[in-house]
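[1] sequence isn't available, so here's the structure alone:
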């Protein structure tokens, strides 16, 4: 009996639900730290917003797993032939949860997310229309990402990952301040590209499974060279955005210099993935790049507030 089979047999149901909700991947939730640094307060609205975003994202990733199990792509990408991926991360593939249990979990989380975000809006000192509409749009899209309209199967996967991250910074900032800020928008885009960069490296590894089920990621739609060029452009675009913001006065003049360490690490990630051929190691490095970006963005806000 293999070690993996033994692990599957001993996996608790509670642990399996944690895996289904991807609670160990907390990187989207770090956006609230950027907002707190920008508004200089922690309020009930922000706590409710954070709890709501956790519930919404948990629902979205659970529904994604259900769809990946139904169409067979997860069976390919997490099957016995791919030793770089751990089957236990996909409870339906591992057999530690049933499809009915996963579906029930997803809709409970979705309901909780709707209630918590509604409470966040109701308790907010401001309710700018753009922030409320953005929240409603992203909530609906998160639940339609892999089921229903299947946005990720219609070419919207990469765009959604960025918009979700942007919303988790822009919307709570708007609810607290009632304002729209160009500098916060730049930070929101930089924050949103972090999860995108996890996704595009995963898609590079999962290209055969995605092509088999007709999931049109950029990696699945283009050649290996075209996909590398796309990811290279995204990598360079992060720093280009920061530099442009500094040059135009949207951000302080020193902002581009502040994020240089993250840009250097992003270049290292690209080299690791496409020059060294270590795609999954490059994906893991992406988490470090994203978390470093969050630290630098929090620092930038603290510096602005302090004058």
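    Perfect, I can see it now. All values reported here derive from a predicted model rather than from experimental measurement. Numbers count the residues shown, from 1 in each chain.

[2] going forward, measure contacts between C-alpha atoms and count neighbours the same way
    Will do.

[3] buried ones in stretch 39-53?
    39, 45, 46, 48, 49, 50, 51, 52, 53 (16 or more other Cα atoms under 10 Å).

[4] list the ones among those residues that fall in helices.
    Counting by DSSP state H, the part of the buried residues of stretch 39-53 found in helices is 39, 45, 46, 48, 49, 50, 51, 52, 53.

[5] ok, residue 195 - contacts?
    Residue 195 makes contact with 27, 28, 161, 162, 165, 290, according to Cα atoms under 8 Å, 6 or more residues apart in numbering.

[6] need those in CSV (columns: distance to residue 6, secondary structure and neighbour count).
    As requested, the contacts of residue 195 are exported to CSV (distance: Cα to Cα, whole Å; DSSP: H, G, I helix; E, B strand; the rest coil; neighbours: other Cα atoms under 10 Å):
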residue, distance to residue 6, secondary structure, neighbour count
27, 30, helix, 17
28, 32, helix, 23
161, 35, helix, 22
162, 38, helix, 20
165, 37, helix, 25
290, 34, helix, 26
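
[7] looking at those residues, which is nearest residue 279?
    residue 290 (16.7 Å; Cα to Cα).

[8] not counting sequence-adjacent ones, nearest residue to that closest one?
    residue 194 (4.9 Å; Cα to Cα, 6 or more residues apart in numbering).

[9] and the helix or strand containing that neighbour, what's buried?
    Take DSSP states H and E as the rule and residue 194 turns out to sit in helix 182-205. Of the residues in helix 182-205, 183-205 count as buried by neighbour count, 16+ other Cα under 10 Å.

[10] what is whatever helix or strand residue 158 lives in packed up against?
    For residue 158, the host element (DSSP H and E) is helix 157-177. Contact here means 3 or more Cα pairs under 8 Å, 6 or more residues apart in numbering; DSSP states H and E; on that basis helix 157-177 packs against helix 31-39, helix 44-71, helix 129-143, helix 182-205.

[11] in the one helix or strand residue 284 maps to, which residues are buried?
    Element membership for residue 284 (DSSP H and E) is helix 279-306. For helix 279-306, the neighbour count (16+ other Cα under 10 Å) marks 279-280, 282-283, 285-294, 296-302 as buried.

[12] and that helix, how far from the chain's centre?
    14 Å (Cα atoms, centre = their mean, to the nearest Å).

[13] now, which of the contacts of residue 195 sits nearest residue 267?
    residue 290 (13.0 Å).

[14] the closest one reaches residue 191, doesn't it?
    Yes: here residue 290 reaches residue 191: they are 7.3 Å apart, a contact under Cα atoms under 8 Å.

[15] just to revisit the earlier point, surely the residue nearest to residue 290 meets residue 284?
    No: in this structure residue 194 lies outside contact range of residue 284 using Cα under 8 Å: 11.7 Å.

[16] let's bring in a second one:
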């Protein structure tokens, strides 16, 4: 199904004009920054001892982050183009939704055309590719696995809902975690020069954040996703099955940290440090699936949980680095 944007941007009282720059910022979702702190998780894992942290390492981290911003902007812009073309955004941001929500989707609001959105997506992708190429060239280390990971990360990111449409073939949840993992591991490898099981665990826990507000969004978006054949878990199973799936993901987040501490992949104190995340995750689940069952409030809580988790992962990286350096 293909939908068409209204003839002009609308408000509750009639046409309005929004500056193009503002619409492009909305298209790039710069206010949703929860993947970008991945660079701080990676940085914390290599920063100590500080005396050995080279200027090239700092530039590598900075360039990678800048490239990440452009690549993610391209990814979400292409997602909006696909959602506009297949009608899923029209269903999820329908006539009964507040205008402020519609404006977050410039194609639905009519503040940008498809041509403008695609131009923005490919321009930001090109800039992101150039920045990541420069990152690899400047990096103090280039282990073979990073030379594979960085280009794969770039290509796969753009296929989320465009091109191969990964999220339309049952892999959305895996993608959300995998993106977070790669965004932590890639810059870490380019600076540290080696693989780390501890950083892998940190990357998975970082990626669990976007996953565990994404699955609540999917629960809210079931009608639109089903209409276009986007097979999220929420669409494929009943309400009880979806609640069990999200509960299992929430428990797995804690169990991964516990297993890492128990096996020595992470320090013994790691699971204790991350306990506030477990408590907040339980509260999020109760909000979404018990009592009033407020899915969208649970989704908003997920952003808070992810940000708390990110701060604790940064602290864990610094503490672990200090122990190793001592």
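    Nice, I can see it. No experiment lies behind these values; they were computed from the predicted model shown.

[17] let me see the TM-score of these two.
    Here the TM-score for the pair of chains, by TM-score structural alignment, normalised by the length of the first structure, is 0.96; 305 aligned residues with a Cα RMSD of 1.5 Å.

[18] still on that earlier bit, in the second structure, what residue corresponds to the residue nearest to residue 290 of the first structure?
    Residue 194 of the first structure maps onto residue 209 in the second structure, with residues paired by TM-score structural alignment.

[19] for the equivalent of residue 159 of the second structure over in the first structure, list the residues it contacts.
    By TM-score structural alignment, residue 159 of the second structure lines up with residue 144 in the first structure. Counting by Cα under 8 Å, 6+ apart, residue 144 of the first structure makes contact with 150, 151.

[20] could you do residue 258 of the first structure as well?
    296, 300.

[21] map it onto the second structure.
    By TM-score structural alignment, residue 258 of the first structure lines up with residue 273.

[22] how near is its match to residue 317 of the second structure?
    Distance, residue 273 of the second structure to residue 317 of the second structure, by Cα to Cα, to the nearest Å: 11 Å.

[23] now do residue 208 of the second structure
    Taken as Cα to Cα, the span from residue 208 of the second structure to residue 317 of the second structure is 17 Å.

[24] just residue 96 of the second structure next, same as before
    45 Å.

[25] what do you get for residue 150 of the second structure?
    Residue 150 of the second structure is 22 Å from residue 317 of the second structure, by Cα to Cα.

[26] figure out which of the helices and strands packed on helix 157-177 of the first structure is closest to residue 269 of the first structure.
    Among those, helix 182-205 sits nearest to residue 269 of the first structure (Cα to Cα), with 9.8 Å.

[27] relative to the second structure, what is the average displacement of that closest one?
    Taking mean Cα distance after the TM-score superposition for the first structure, the mean distance separating helix 182-205 of the first structure from the aligned residues in the second structure is 0.6 Å.

[28] just to revisit the earlier point, quick one: contacts for the match of residue 194 of the first structure?
    302, 303, 305, 306, 309.

[29] trace the last one over to the first structure, please.
    Pairing criterion TM-score structural alignment: the partner of residue 309 of the second structure within the first structure is identified as residue 293.

[30] setting the sequence-adjacent residues aside, check what's closest to its match.
    That would be residue 262: by Cα to Cα, 6+ apart, it lies 6.0 Å from residue 293 of the first structure.

[31] just residue 285 of the first structure next, same as before
    Spatially, and ignoring its direct neighbours in sequence, residue 285 of the first structure is nearest to residue 269 (6.2 Å; Cα to Cα, 6+ apart).

[32] what's the answer for residue 302 of the second structure, then?
    residue 213 (4.9 Å).

[33] distance check, the one you found against residue 307 of the second structure.
    Relative to residue 307 of the second structure, and taking Cα to Cα, residue 213 of the second structure is found at 12 Å.

[34] contacting residues for residue 169 of the first structure?
    Residue 169 of the first structure touches 31, 32, 34, 35, 184, 188, counting by Cα under 8 Å, 6+ apart.

[35] which one of those residues is nearest residue 112 of the first structure?
    residue 32 (18.6 Å).

[36] contacting residues for residue 257 of the second structure?
    201, 266, 270, 271, 274.

[37] OK, contacts around the third one?
    When you say that, I think you mean residue 270 of the second structure. With Cα under 8 Å, 6+ apart, residue 270 of the second structure has these contacts: 257, 258, 261, 316.

[38] which of these sit farthest apart?
    258 and 316 (13.9 Å).

[39] okay, and residue 148 of the first structure sits in which element?
    Going by DSSP H and E, residue 148 of the first structure is not part of any helix or strand.

[40] quick check: closest non-adjacent residue to the counterpart of residue 166 of the first structure in the second structure.
    Matched to the second structure by TM-score structural alignment, residue 166 of the first structure sits across from residue 181. Spatially, and ignoring its direct neighbours in sequence, residue 181 of the second structure is nearest to residue 203 (4.2 Å; Cα to Cα, 6+ apart).

[41] separation between the one you found and residue 249 of the second structure?
    Applying Cα to Cα to residue 203 of the second structure and residue 249 of the second structure gives a distance of 15 Å.

[42] before we move on, what about residue 272 of the second structure?
    From residue 272 of the second structure to residue 249 of the second structure the distance is 19 Å (Cα to Cα).

[43] which bit of the second structure covers stretch 14-21 of the first structure?
    The aligned range for stretch 14-21 of the first structure is 21-28, by TM-score structural alignment.

[44] run the chain-centre distance for that stretch.
    The answer for stretch 21-28 of the second structure is 18 Å, by Cα atoms, centre = their mean.

[45] same deal with stretch 72-84 of the second structure?
    Worked out by Cα atoms, centre = their mean, stretch 72-84 of the second structure lies 13 Å from the chain centre.

[46] quick one: buried residues of it?
    Neighbour-count burial for stretch 72-84 of the second structure [16+ other Cα under 10 Å]: 72-84.

[47] who's in contact with it?
    The contact list for stretch 72-84 of the second structure, computed with Cα under 8 Å, 6+ apart, reads 2-4, 27-30, 89-90, 105, 107-108, 114, 117-118, 120-125, 157-162.

[48] change it to 6 Å
    If you take Cα atoms under 6 Å, 6 or more residues apart in numbering as the criterion, stretch 72-84 of the second structure is touched by 27, 28, 89, 121, 124, 125, 158, 161.
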